[in-house]
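*Asks:* here is the input, now give the coordinates:
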Amino acid sequence: MVITTTHIVLGVFIGITFLGMFTLIGYYFYLGYTRMDSILEAVKNCSLINSYRFYLFMGPWGKMMMVAGVGNCLLFSKYLIKHGALDKGGGYRELSGASQGAIAYVAVHRMGVVGESFFGSYRSQNS
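*Replies:* Predicted coordinates for the structure are as follows:
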């Protein structure tokens, strides 16, 4: 087999993908283990986020899911407030701008992964 430029480019893209995946997993663990107390303190009155608290007892992956759940609440805060699922004075705005941005980034990335897996399975079923 001859290694062409296409193989090298694809190999680099695959390597970057895996490097980014492990970097983001590490970042999620960082948020889950070091910032979770401040995150939960800021949103302690929100019933929707309190319903996610069972994730805290599921180990490291549960902490990652908790961060992602809070991120989703921050990402869709206007919609959730409008429909009564998120408390308007619940304190999610008390998080610092950097924390809100970081957690919302986690939510956007998680939505991309979930959306891709959903549409990937949808495409495979309809092919």
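
*Asks:* for the rest of this, base every contact and every neighbour count on C-alpha atoms.
*Replies:* Noted.

*Asks:* okay, and residue 20 sits in which element?
*Replies:* Taking DSSP states H and E as the definition, one finds residue 20 inside helix 5-34.

*Asks:* for that helix, which positions count as buried?
*Replies:* For helix 5-34, burial by neighbour count (16 or more other CA atoms under 10 Å) applies to 28-29, 31-32.

*Asks:* same check on stretch 86-93?
*Replies:* For stretch 86-93, by 16+ other CA under 10 Å, it's 86-88, 90-92.

*Asks:* ok, residue 18 to residue 85 distance?
*Replies:* According to CA to CA, to the nearest Å, residue 18 stands 36 Å off from residue 85.

*Asks:* is residue 86 in a helix, a strand, or coil?
*Replies:* Three-state call for residue 86 (DSSP: H, G, I helix; E, B strand; the rest coil): coil.

*Asks:* ok, and the closest non-adjacent residue to it?
*Replies:* Distances taken as CA to CA, 6 or more residues apart in numbering put residue 80 closest to residue 86, at 5.2 Å, once the chain neighbours are dropped.

*Asks:* that neighbour contacts residue 73, correct?
*Replies:* Yes - counting by CA atoms under 8 Å, residue 73 is a contact partner of residue 80 at 7.3 Å.

*Asks:* next, the structure of the following sequence, for comparison with the previous one:
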Amino acid sequence: MSLGTADKIFLGVTLVDFAGIFVCYGFGLRLAYTKMDLMLAHLSNCPAIKIRAFLINTGPWGRMHVLAVITGLMVTPKIFLRDGGASAEDLNNFPDDIKRKLTMLFWANGGLLLVMLGLFLVIKVGLV
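*Replies:* Sure, this is the predicted structure:
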């Protein structure tokens, strides 16, 4: 069976998308294992983090969950500040380089998921 040009392009985009998702996952794990203590130290007054801090001892999934909450805190601080889940002082004192990495990781994952959704829609419409 031979692949047409559209199928080859679709396959290439799909492989690049999956590779990007795995790279983002690996980068997130690296952050979760190397910078978690620093992040928790800077967010010591945030109730949303304190109630989930025990999860870092449950393995990689727990660390990724805490990292996801910290990322959500960095990307959408107004939601956490409004409901009392975050401390404005902690957010202002959080290291800018880690905040930038977390924000880039969030938007990269979002973009890759949008590409995957687009690929799904291409299949459902029947373009490939």
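
*Asks:* please state their TM-score.
*Replies:* Superposed pair, TM-score by TM-score structural alignment, normalised by the length of the first structure: 0.78. Supporting alignment: 115 aligned residues with a CA RMSD of 2.3 Å.

*Asks:* same list (the buried residues of stretch 86-93 of the first structure) but as JSON lines, adding distance to residue 22 of the first structure.
*Replies:* Shown next, in JSON lines, are the buried residues of stretch 86-93 of the first structure (distance: CA to CA, whole Å):
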{"residue": "86", "distance to residue 22 of the first structure": "31"}
{"residue": "87", "distance to residue 22 of the first structure": "34"}
{"residue": "88", "distance to residue 22 of the first structure": "35"}
{"residue": "90", "distance to residue 22 of the first structure": "33"}
{"residue": "91", "distance to residue 22 of the first structure": "31"}
{"residue": "92", "distance to residue 22 of the first structure": "28"}
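
*Asks:* closest to residue 36 of the first structure out of those?
*Replies:* residue 92 (13.1 Å; CA to CA).

*Asks:* how about the closest one, what does it touch?
*Replies:* Going by CA atoms under 8 Å, 6 or more residues apart in numbering, residue 92 of the first structure touches 42-43, 74.

*Asks:* most neighbours among the residues you listed, please name it.
*Replies:* Among the contacts of residue 92 of the first structure, residue 43 has the most neighbours (other CA atoms under 10 Å), with 22 neighbours.

*Asks:* just to revisit the earlier point, in the second structure, what range does whichever helix or strand comes after the helix holding residue 20 of the first structure match?
*Replies:* Sequence-wise, the next helix or strand downstream of helix 5-34 of the first structure (DSSP H and E) is helix 36-42. Counting by TM-score structural alignment, helix 36-42 of the first structure pairs with residues 36-42 of the second structure.

*Asks:* quick one: buried residues of that stretch?
*Replies:* Across stretch 36-42 of the second structure, burial judged by 16+ other CA under 10 Å covers 36, 39-40, 42.

*Asks:* dump those into a markdown table; add distance to residue 101 of the second structure as well.
*Replies:* Below are these laid out as a markdown table (distance: CA to CA, whole Å):
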| residue | distance to residue 101 of the second structure |
| --- | --- |
| 36 | 13 |
| 39 | 12 |
| 40 | 16 |
| 42 | 16 |
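
*Asks:* quick check: the farthest pair among these?
*Replies:* 36 and 42 (9.9 Å).
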